[in-house]
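1. turn this into a structure:
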Amino acid sequence: MGILKISEELHEELRLSSKVMSRSINAQAEHWIKIGMLAEFNPSLGYTELVAMLMENPNISVHSLSQKAVSA
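-> This next block holds a predicted model:
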């Protein structure tokens, strides 16, 4: 596990969102990172579809997405 340096403003957004979503700050940050990663690899999908992808495979990684993109 590494240390991620983010702005105070983004940390505050994470803190507020984590309370609303009943997640830890780290879990909220990980969720946003995964959604952003999925959005970059699947620009035609909406948020609901991206969340469905996470539900099907919560351990999705950049490597697995790259392999799908190459084979498509």
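
2. only C-alpha atoms from now on, for both contacts and neighbour counts.
-> Fine.

3. host element of the closest residue to residue 38 other than its chain neighbours?
-> Spatially, and ignoring its direct neighbours in sequence, residue 38 is nearest to residue 50 (6.5 Å; CA to CA, 6 or more residues apart in numbering). In this assignment (DSSP states H and E), residue 50 forms part of helix 47-56.

4. one more, please, to line up against the first structure:
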Amino acid sequence: MGIVKISEQLHDEVRKTSSVMERSINSQAEFWLKIGRLAEQNPTLSYEQIIEREMRSGQVISVRLIGE
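-> Sure thing, here's the model as predicted:
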């Protein structure tokens, strides 16, 4: 495990978002890092497509809401 230095402003955003998403601050930051890396590696995919691909790779069945 390493240490990543980030601005106080970004840390504050991670803290607030982690509370809403019910993740630890570290888990929220790791999620953003992972999604950002995947977005850079796959610039033609939308956020939703990236999440769907990750769910499939983890063998998670995603359920679509009615109307989507």
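
5. mean deviation of the helix holding residue 50 of the first structure from the second structure?
-> On superposition with the second structure, the mean distance recorded for helix 47-56 of the first structure (mean CA distance after the TM-score superposition for the first structure) is 1.5 Å.

6. quick check: next helix or strand after that helix?
-> Later in the chain than helix 47-56 of the first structure, the nearest helix or strand by DSSP H and E is helix 62-71.

7. so where do the helices sit in the second structure?
-> For the second structure, helices defined by DSSP state H occupy the ranges 8-21, 25-41, 47-57.

8. which among those helices is found nearest to residue 2 of the second structure?
-> Closest to residue 2 of the second structure of those, according to CA to CA: helix 25-41, at 11.5 Å.

9. what range in the first structure does that closest one sit on?
-> Per the alignment by TM-score structural alignment, helix 25-41 of the second structure matches residues 25-41 in the first structure.
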